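# need a structure here:
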Amino acid sequence: MAYQIDLKTFTDDRGHLTVIEKVIPFDVRRIFYIYGVDGSTRGGHRHHQTVQAAICLKGSCAIYNQDGTNERVFELNSPDQCLILEPKDWHQMFDFSEDAILMVLASEYFDATDYIYEPYFIHDPLRELTASQ
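This is a model prediction of the structure:
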């Protein structure tokens, strides 16, 4: 299951300095960032091999995660929070604030064959609500 780590941050009168050193559990081979999202949902996949670290550098977003057994929504709203996504973690990024910048560090170079788009199960809160009545 995905998990959050706190990034070491130094603060003084001049501002904040956040360090990403010896905390990411893989060698970084790819870096990309998502911004200017128009209300769309991004992601919607998991991987065969790639591990990712997601950091919302500015603004906020939410990341829905399911690993075949558990599901959870993670809120990222501070640049000193980092969400580690294992290859088995099917995820969707959504609810981006207008100013959001989500940076992702990846353990592998882009490879289209590494992506698995089918979720483990379909999360449908309305179906769950109706079934419980």
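# drop to CA atoms for contacts and neighbour counts, all remaining ones
Fine.
# doesn't T130 fall inside a strand?
No - using DSSP: H, G, I helix; E, B strand; the rest coil, the assignment for T130 is helix, not a strand.
# Please give the structure of this sequence too, so both can be compared:
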Amino acid sequence: MSKLIQLTTHSSAKGDLTVFEKILPGEIKRAFYIYNVASVSQQRAMHGHRKESNALIAVSGKCRIFVTNGKEESYFYLTMPSECLVIEPGDWHIIDEFSKETILLVLSNETYDPSDYFFDRP
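You can find the predicted model right below:
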């Protein structure tokens, strides 16, 4: 099941530096970000992956993620750039409640493969 983790952040008078390392299995093979979402009620994702793991970070703004694997379900709220939601293979998710300034960074340990997606909620 997906889990919310706190990323290591180094703060100083110069600003904050947040580190992302050794979070996903394997290496990061793809990165993309979601922004300029039309409205707070807009839903994104509505799918899961068979093999792929994802790490979601709201580098700006905030959003909510609903996750289920068919046995467990949870809501997660990303409100700080030091929070990271790791979505495991087999977890189906919906992303919504985007604030206007949200930039959601998604890191993946796989390249894009349409056959890895499933759309039916478990």
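# Got a TM-score for the pair?
Overlay of the two chains. TM-score (TM-score structural alignment, normalised by the length of the second structure): 0.95; 120 aligned residues with a C-alpha RMSD of 0.9 Å.
# For L105 of the second structure, give me its contacts.
Applying C-alpha atoms under 8 Å, 6 or more residues apart in numbering, we find L105 of the second structure in contact with A31, F32, Y33, I34, L56, I57, A58, V59.
# tell me which element the equivalent of it over in the first structure falls in.
Matched by TM-score structural alignment, L105 of the second structure corresponds to M103 in the first structure. Using DSSP states H and E, M103 of the first structure sits in strand 101-106.
# in the second structure, what residues pair with whichever helix or strand comes after that strand?
Remark: after strand 101-106 of the first structure, the chain's next helix or strand is strand 115-116, criterion DSSP H and E. Strand 115-116 of the first structure corresponds to residues 117-118 of the second structure when matched by TM-score structural alignment.
# quick one: secondary structure of K71 of the second structure?
Looking at K71 of the second structure with three-state DSSP, the answer is coil.
# So it versus A45 of the second structure, what's the distance?
For K71 of the second structure, the distance to A45 of the second structure (C-alpha to C-alpha, to the nearest Å) stands at 20 Å.
# more neighbours, those two?
A45 (12 against 7; other C-alpha atoms under 10 Å).
# Quick one: the strands in the first structure, in order.
All strands of the first structure, identified by DSSP state E, fall at 3-6, 8-12, 15-19, 30-35, 42-47, 52-58, 61-66, 71-76, 81-85, 90-94, 101-106, 115-116.
# what's the burial count for L85 of the second structure?
The burial count assigned to L85 of the second structure is 21, neighbours taken as other C-alpha under 10 Å.
# what lines up against it once you look at the first structure?
In the first structure, L85 of the second structure lines up with L83, judged by TM-score structural alignment.
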